[in-house]
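Undergrad: how would this look folded up:
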Amino acid sequence: MAPVTKKSKENANKRSSNSKASAKPAKKARISVDSSDEDELDNTATEEVSSKEDALDDVISDDDEEEQKEDLEDEDKDDDDKTENNKATGENASSHVEQRKLLKERKMQRKGGSEVQHIKSLWERLRVKTPPMPRPVREKLSNEIWELAKDCISDLVLKHDASRVVQTLVKYSSKERRDQVVNALKGKYYLLATSAYGKYLLVKLLHYGSKQSRQLIIDELHGTLRKLMRHREGAYVVEDLFVLYATNEQRQQMIKEFWGSEYAFFRESHKDLTIEEVCESSTEKRNIIARNLITTITASVEKGSTGFQILHAAMREYVKIASEKEITEFIELLQEQLAELVHTPEGADVACTLIAKANAKERKALIKNLKNHADKLIKNEHGNMVFITLLLTVDDTVLVFKSFGPSIKEIFSELVIDKFGRRPLLYILLGLDGRFFSPILKKELERYIKMSEATSKKPIDTKRAELLNKFAPLFVSSVSKSSAEILTENLGSQFISELLLNDDLYEQLSEKEIKNFNSIIENIMITFKGDIIEEDHPIHRPFSTRLLRGLIQGGKWNNKEKQIIPLSNVEGLGTPFAAKFYDDIIDSSNLLDWINNRDSAFTIVAIYETLSKSKNEGKQFLTDLKSVLKNVEADESNKGAQLLIKLAK
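TA: Alright, predicted model coming up:
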């Protein structure tokens, strides 16, 4: 242990005097602390005592006796200082007790002070979750709290601890009691919405309340929503109300308030009108509505509320009526926050509209701010629509690839098995194919294409061909590296099927990339090696079998023409694949097992249909098939085997 020197003792004394100095303002602050923080007072007192003792608790080393004798007199002085400090500490602790007593007396003297203390003691019992409280006991406690609270509930709801009492009461009360609480707070909902503590009670009332009580709250807050959106606490209440609790009709009512005072207070006269219909009737009205919307939006963006869905809904109203100049100004306002919009349907619509209407320079700025969010953008249900709109409308395909290609490569194996993440990749491969894009989605995307006609010069097909040229090598190399992982997923197998059975993609590949393409085919073959009796064999997965049959047939099934449309450019599939698959994976030793297994029988049918048309390949398969057909099990449930027998006759 280090020896004590005079210098160390002087420092200790300084620390002691500093502790005393800092203790004075702390006393003054604790006088105004609520009763719920009484435990903190005890902790503070204990911490102060320990800090003073630690400051003077210097340790004397046993190694240097001479130095100990020299410092003996100084130690005696330190002992005296300790004694004085201990006395001060005792006085300080007793003053804390007096403060708590005084605080309690003051609270009891307040309006309803004794009732509040009684309510809190009942609440401590009511809120217990473990062990679960019997329902009759909980109802009895709720009734007692309500009888005490109903006359002073307006005073309780704005205090942090008492507000929690009412929240618990609402949670465990009956429908009738909740309606009573809602009615008791009439006229207070704006105050609750703007209160740091009251807003939680308001959200509880919305969550547990009836349709009638929600409508009552919405009606009372109506006319103040624009003001609340600019309030730090109120904005969150409005957002929860819009997203979680309002009906579609109530949402429309809330949004129209952002149009202006006329549409907030004269609701019935504009009930069924859209913003386009109102603006078409009068240029003056359009200008007033646009000004009101952009004022609220700008204020909310500046306060950091860009992620709110109700604000996105207001933005969507604005872009419907905005002029070309207003769109340019709006892009400038939102370009750095555009990524915060794409997680909601309204926000994604706004982002798509801005991208479609932007000029080349503006699109470049928007892409710059979106590329750092590629992962969340592409995987998101609504965000991937924004990315597809980029692919559809941006003429600079090199910029698109440079901005998003590296991110896509990094998470490729995740994207191809993601319900939404794979959609942009499938667009690059196939365009707006009806198998992957519903009529509703196609209609929305076509609307953005039409918007972009004024600023986009290249035809859609030309842009997609350029994108395919750049992304094809990335797709093939990524699948080649992760094929084993991707093939275990339904969506992954489907993507690989679309990748391999694609003439347009094959044309874009260099010799090196064609080797990667062929390695994918080899990996698929290897996957099907093994005994098909085993449960984990891929032949028992329907999606794996569909992929395999597509490669054997060497084309895609056309549902309209009811036939396989063979590939014209892709090499290695169809007849060559079928012959190689039989030689390497099945052969004569286990051909009968494949036929007798219901999961694999149709694969043999596909091999037969492909190789029976070939003049040069498949002779060994046809010979082996004839020799084993007589031993096929007579199982009517095995439709594939039954069909094979008919075809081979």
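
Undergrad: please count neighbours and contacts with C-alpha atoms only from this point.
TA: Fine.

Undergrad: give me the buried positions along stretch 327-347.
TA: Buried residues in stretch 327-347, defined by neighbour count with 16 or more other C-alpha atoms under 10 Å: 327-328, 330-331, 334-335, 337-347.

Undergrad: run through who's touching that stretch.
TA: 298, 306-307, 309, 312-313, 315-316, 319, 348, 350-351, 354, 357-358, 362, 365-366, 369-370, 373, 377, 380-383, 386 (C-alpha atoms under 8 Å, 6 or more residues apart in numbering).

Undergrad: please generate a structure for the following sequence too, so the two can be compared:
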Amino acid sequence: MAGIKRKSVVPSAAESKTKTKKAKVEKPTSKRDSKHEVKPLKKSKKVQEESSEDFDDSDSSEQENGTHDFQADEDEDEDMSDADSGEGEELETTKQDGKAHKRKDEQKSKTNAPDSKLSELNSNNSREAHAKQKALAKERKAAKPNADIIERTKKLWEKLRLKSHIEKDERKKLVKELFEIITGRVKDFVFKHDSVRVIQTAIKYSTMEQRRMIARELKGEYKVLAEGKYSKFLIAKLVEKGDPEIRDLVITEFYGHVKRMINHPEAAWIVDDIYRQIATQEQKNRLLREWYGPEFSIKGLAIQGTDSGELSVILAESPEKRKPVMSYLENQINSLIQKKLTGFTMLHDAMLQYFLVCEPGTEQANDFLEHLKPDPTLKEGEEADNVDLLKNLAFTKSGSRLMSLCFAYGTAKDRKIFLRPYKDTIETMAYDVHAHHVLLAALAVTDDTKLSSKSIYSELLPSNDTLPEKVINMVNDARARTVLLYPFAADAKWLLDDNTRERLAELYTIRQKTSKKDPNTRLQEIAKNIEPQLLSAITARAADFASFSFGLQFMGEVLVGAPEVEPSKRKEALAEVARLSQSILDAALPASAGDNKATSHGKNMLKTLVQGGKFDPSTKKVVPVEPALGFAVLFWNEIKSNVVDWATGQGSFVIVALTEAENFDKKDEVLKALKKAKKQLEAAANPTGGQEVEAKSKNQKKGDKAPVTIRGNAGARILLEKL
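TA: Alright, predicted model coming up:
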């Protein structure tokens, strides 16, 4: 009936237990089982809402039904039972895992035991094998001929090669003992890589007679020794420490074999070193002639005609040989160049002889130049095959002459191509005895002065703080100084040696036909390009330049040259020199203290600057530069207070130049100051005792010592005449 609530039936305890007790689920014992465990499905939100609504619609509460406390107790019991079962299962799994680990460790120990035994056996076997190998090697070594003797000499060598631990007497004993062993058996030692060192040490510490003994024993074997990888050093040591007899013994065995030896990877260097440093001129000619054809290589064949090594002389005597000789020589040169063996002096000599015989402008000469030129189509960073050849040529006497002739005979384009490979070696070339001639040749014949200045001087004169130091170093060096000052003093005797003048004279003759620009114009343009850097160096380090004679000459040439370039920088440099004028005269600078040469060059430099130009020997007049230097005014302002000391001392001719200088408006002021000190000038011009000495010299008898003459100051006498 409606409105009447039904009483809910309270279930019994047994029924409630059976209904509410959850089913016990066993936990998985492994990870694999847990992965495949079926998870209970989650109720959707709709189902949960429906269940909650049903629960709310119920008319009876938990307290009325009497089920609240009972279910809570049941839940607590279930939770506790689950926890207990979980702990038990965990303990069981840990015990099982521990047992499993123990079993694994036992298995590993069982398996490792035989492995360790095997490794010990293997190590023992390898030791025994190595010991057997060593013993076998010793047996084989001992079985070789002269094994005992070589072993003894090697022990002596071990002691001898120590330079600082053996006294002189002990070394003599060791050398004596060593020669007792090797005498008569030298050939048994020289062909083995270890025992040949013993002979080299014996040569080093032996007497000349002992060295001759070794050389005589090796007679007939020098060609074979030169081809050996280690024995070639024995020949080098022998000719280095030997005398002419040893030299002749070695070199004569090379006759007839030059072609083969110069192409041999080991013998080539020994032959070329001996040719360059040891051989006489006659021996050099004989070795070089073998490059001209097989008929010059026949050993024992008497030389017919000239014995000169110059190809032009040989062909002048036998013109019919020109074609075969030139063909043979060309093949020899090409074979070495293709093998990139381009550093040999013999090769450079042969190339020069070939080019000197070629007539300029002919196809043969042009082909030779074409072969020398690097490939002009190469991009920047790429290097042609013959770049190393051109660099090596520059550093030998014949090679540098050949390259100089290439610059002289080449076209404007050829000169540009020939300069390019030397870009990164310009500084090294400037200091070299032969290579600096190549740079001078490029400066002397190249019409494109911007190209030559940029290619050469941009490397020598950097635009950074190192410029003054580099210039000082170059001025101090005889070769680099020539390259630096050539645009300013191309004909100065103090600058160029005889060899350089001879080389330049040859180029000057050729450039009359191959160059278009006037020589003086060429030099002036080059000087203008490098003048600013040199003026900066002088301004920064004037005192250092003034402390040595070549530095003073350098300043004189640079300050007078190209006066229209950088007038402000030039004025600064001249002011710095004027400030140091007294120190220059007295040689009071630290590096030049007491140097008479520095004083002499200093006076000459100051005189040149005061005059405002160089003295021309042909006209016997000073040629002033334009625009005027203006050094006379700067100089007068510095020495005004002690002009009398200058006039009566070593600087008297500088004052004479000051009174004769053009464009100097204060001459009257100078003469006025000198008039006040006329007595001092007279005393300096005619010192007391000078007339007495002259009278005594007239009455001097024959055989008597000449009296010491007291000469007056010639400059002071000239100044007195001007007053």
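
Undergrad: tm score of chain vs chain?
TA: After superposition, the two chains reach a TM-score of 0.77 (TM-score structural alignment, normalised by the length of structure 1), with 565 aligned residues with a C-alpha RMSD of 3.6 Å.

Undergrad: list buried residues within the contacts of stretch 327-347 of structure 1.
TA: 298, 306-307, 309, 312-313, 315-316, 319, 348, 350-351, 354, 357-358, 362, 366, 369-370, 377, 380-383, 386.

Undergrad: next step: the residues you listed restricted to helices.
TA: When those are checked against helices (DSSP state H), the matches are 298, 309, 312-313, 315-316, 319, 348, 350-351, 354, 357, 362, 366, 369-370, 377, 383, 386.

Undergrad: tell me the counterpart of M315 of structure 1 in structure 2.
TA: Aligned counterpart of M315 of structure 1 in structure 2: M351 (TM-score structural alignment).

Undergrad: shouldn't its match be in contact with Q332?
TA: No - using C-alpha atoms under 8 Å, M351 of structure 2 is not in contact with Q332; the gap is 9.9 Å.

Undergrad: picking that back up, excluding its backbone neighbours, what's nearest the match of M315 of structure 1?
TA: I333 (7.1 Å; C-alpha to C-alpha, 6 or more residues apart in numbering).

Undergrad: so where's the longest helix in structure 2?
TA: The helix that spans the most residues within structure 2, counting by DSSP H, is helix 68-143.

Undergrad: please tell me which residues of structure 1 the helix or strand that it is followed by aligns onto.
TA: Remark: after helix 68-143 of structure 2, the chain's next helix or strand is helix 147-160, criterion DSSP states H and E. The alignment of helix 147-160 of structure 2 onto structure 1 (TM-score structural alignment) spans residues 113-126.

Undergrad: ok, back up a step: among the buried residues of stretch 327-347 of structure 1, which are in helices?
TA: Using DSSP H, the buried residues of stretch 327-347 of structure 1 in helices are 327-328, 330-331, 334, 345-347.

Undergrad: farthest pair within those?
TA: Between any two of these, the greatest separation by C-alpha to C-alpha is 21.9 Å, found for T328 and P345.

Undergrad: quick check: the aligned residue for the residue nearest to M351 of structure 2 in structure 1?
TA: Counting by TM-score structural alignment, the partner of I333 of structure 2 is I297.

Undergrad: enumerate every residue touching the match of M315 of structure 1.
TA: Counting by C-alpha under 8 Å, 6+ apart, M351 of structure 2 has contacts 333, 399, 402.

Undergrad: can you do 10 Å?
TA: 329-330, 332-333, 345, 368, 393, 398-399, 402 (C-alpha atoms under 10 Å, 6 or more residues apart in numbering).

Undergrad: do V258 of structure 2 as well
TA: Listed by C-alpha under 10 Å, 6+ apart, the contact set of V258 of structure 2 reads 264, 267-268, 271-272, 286-291, 297.

Undergrad: quick one on the thing from earlier: quick one: contacts of the match of helix 147-160 of structure 2?
TA: Contacts for stretch 113-126 of structure 1 (C-alpha under 10 Å, 6+ apart): 35-36, 104-108, 110, 112, 133, 137-142, 144-149, 152, 155-156, 161-162, 164-166, 168-169, 172.

Undergrad: which of those residues are buried, as a ChimeraX select command?
TA: ChimeraX command restricting those to the buried ones, with burial defined by 16+ other C-alpha under 10 Å:
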select :104,107,112,138,139,141,142,145,146,149,156,161,162,164,165,166,168,169,172
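
Undergrad: what is the nearest of the ones in helices among the buried residues of stretch 327-347 of structure 1 to D593 of structure 1?
TA: Distances from D593 of structure 1 to these, taken by C-alpha to C-alpha, are shortest for P345, at 51.6 Å.

Undergrad: need the counterpart of the closest one in structure 2.
TA: In structure 2, the residue paired with P345 of structure 1 is K397, using TM-score structural alignment.

Undergrad: distance check, that match against T482 of structure 2.
TA: Applying C-alpha to C-alpha, to the nearest Å, the value for K397 of structure 2 to T482 of structure 2 is 17 Å.

Undergrad: show me what contacts the most centrally placed residue in structure 2?
TA: For structure 2, the residue nearest the mean C-alpha position is T428 (8.3 Å; C-alpha atoms, centre = their mean). Applying C-alpha under 10 Å, 6+ apart, we find T428 of structure 2 in contact with 395, 422, 435-436, 460, 480.

Undergrad: now swap in G410 of structure 2 and tell me
TA: 360-361, 366, 369-370, 404, 416-418, 445-446, 511, 514-515.

Undergrad: show me what it lines up with in structure 1.
TA: Counting by TM-score structural alignment, G410 of structure 2 lines up with A358 in structure 1.

Undergrad: the match of helix 147-160 of structure 2 vs structure 2 - mean distance after superposition?
TA: Mean deviation of stretch 113-126 of structure 1 from its aligned counterpart in structure 2 after superposition (mean C-alpha distance after the TM-score superposition for structure 1): 2.0 Å.
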